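> got a sequence here, can you model it:
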Amino acid sequence: MFVRIVKMSFHSKHIAAFLEMFEEKKQLIRNSDGNKLLELYQDKNNPEIFFTYSYWEHESDLENYKNSELFLKTWKQTKTYFNDKPQAWSVDKKVSLQ
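Next comes the predicted model:
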């Protein structure tokens, strides 16, 4: 299992539209093959910055999602809200304590 972290920065005027879109799409994303967890975070000091954390069973599952119509349409819409270039990392989880 690995984690995909995406940092996105939005124009303030588009935050509500992004959150509405995320609300509509989150269950579809979460139900994608191989997706084990989906989380959305908002920076405490800069409300224009958001992070998604998505946990995937295999890298091929993420690649299949990134090539899906769901992702392509969602990402196309999301990009119109950005005020800065997004950043993304794929990381292996080493430790998790609960």
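
> CA atoms for contacts and neighbours, from now on please.
Noted.

> give me the neighbour count for the nearest residue to Asn35 once chain neighbours are set aside.
Once flanking residues are discounted, Asn35 sits nearest to Trp56: 4.7 Å by Cα to Cα, 6 or more residues apart in numbering. The local packing of Trp56 (other Cα atoms under 10 Å) involves 22 other residues.

> I have a second one here; can you model it like the first so I can compare?
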Amino acid sequence: MIVRLVKMEFKLEDITHFLALFDQVKEQIRDFEGCEFLELLHGEKDTGIFFTHSYWKDTQALESYRNSTLFKTTWAKTKVLFNEKPEAWIVEKFVTLH
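Model prediction:
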């Protein structure tokens, strides 16, 4: 399993638009083959910083999603709302405590 973190910073006036877009596609992303977990995190109060945090079966599953029509159309609508260039990381779980 791999973990994907994507940091996105939006123009404050476009946050509502982004949240509406995310709400429209979140179930489709979560139901995409190989996606095992998805959440949206918000940075400190009154900022335009958000993170997506997702678990994927493997790198191939993530790449299949990134090459899908769902990703391409969603990303095209999302990237015009950015205030800064997004940052993304793929990490593996190393230690988990419950």
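
> before we move on, back to that, relative to Val3 of structure 1, how far out is the residue nearest to Asn35 of structure 1?
Distance, Trp56 of structure 1 to Val3 of structure 1, by Cα to Cα, to the nearest Å: 6 Å.

> repeat that for Lys85 of structure 1.
Relative to Val3 of structure 1, and taking Cα to Cα, Lys85 of structure 1 is found at 20 Å.

> helices of structure 2, residue ranges please.
15-30, 59-66, 69-79 (DSSP state H).

> out of these, which is closest to Val95 of structure 2?
Nearest of the helices of structure 2 to Val95 of structure 2, taken as Cα to Cα: helix 59-66 at 19.4 Å.

> what sits against the residue nearest to Asn35 of structure 1?
Met1, Phe2, Val3, Arg4, Gly34, Asn35, Lys36, Leu37, Leu62 (Cα atoms under 8 Å, 6 or more residues apart in numbering).

> if you set the cut-off to 10 Å instead, what comes out?
Listed by Cα atoms under 10 Å, 6 or more residues apart in numbering, the contact set of Trp56 of structure 1 reads 1-4, 30, 32-38, 62, 90.

> pull out the buried residues from those.
With burial judged by 16 or more other Cα atoms under 10 Å, the buried subset of these is Phe2, Val3, Arg4, Arg30, Ser32, Gly34, Asn35, Leu38, Leu62, Ser90.

> circling back to that earlier point, in CSV, list the contacts of Trp56 of structure 1 along with distance to Glu24 of structure 1.
Conversion of those to CSV gives the following (distance: Cα to Cα, whole Å):
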residue, distance to Glu24 of structure 1
Met1, 26
Phe2, 25
Val3, 22
Arg4, 20
Arg30, 12
Ser32, 14
Asp33, 18
Gly34, 20
Asn35, 17
Lys36, 18
Leu37, 16
Leu38, 14
Leu62, 20
Ser90, 25
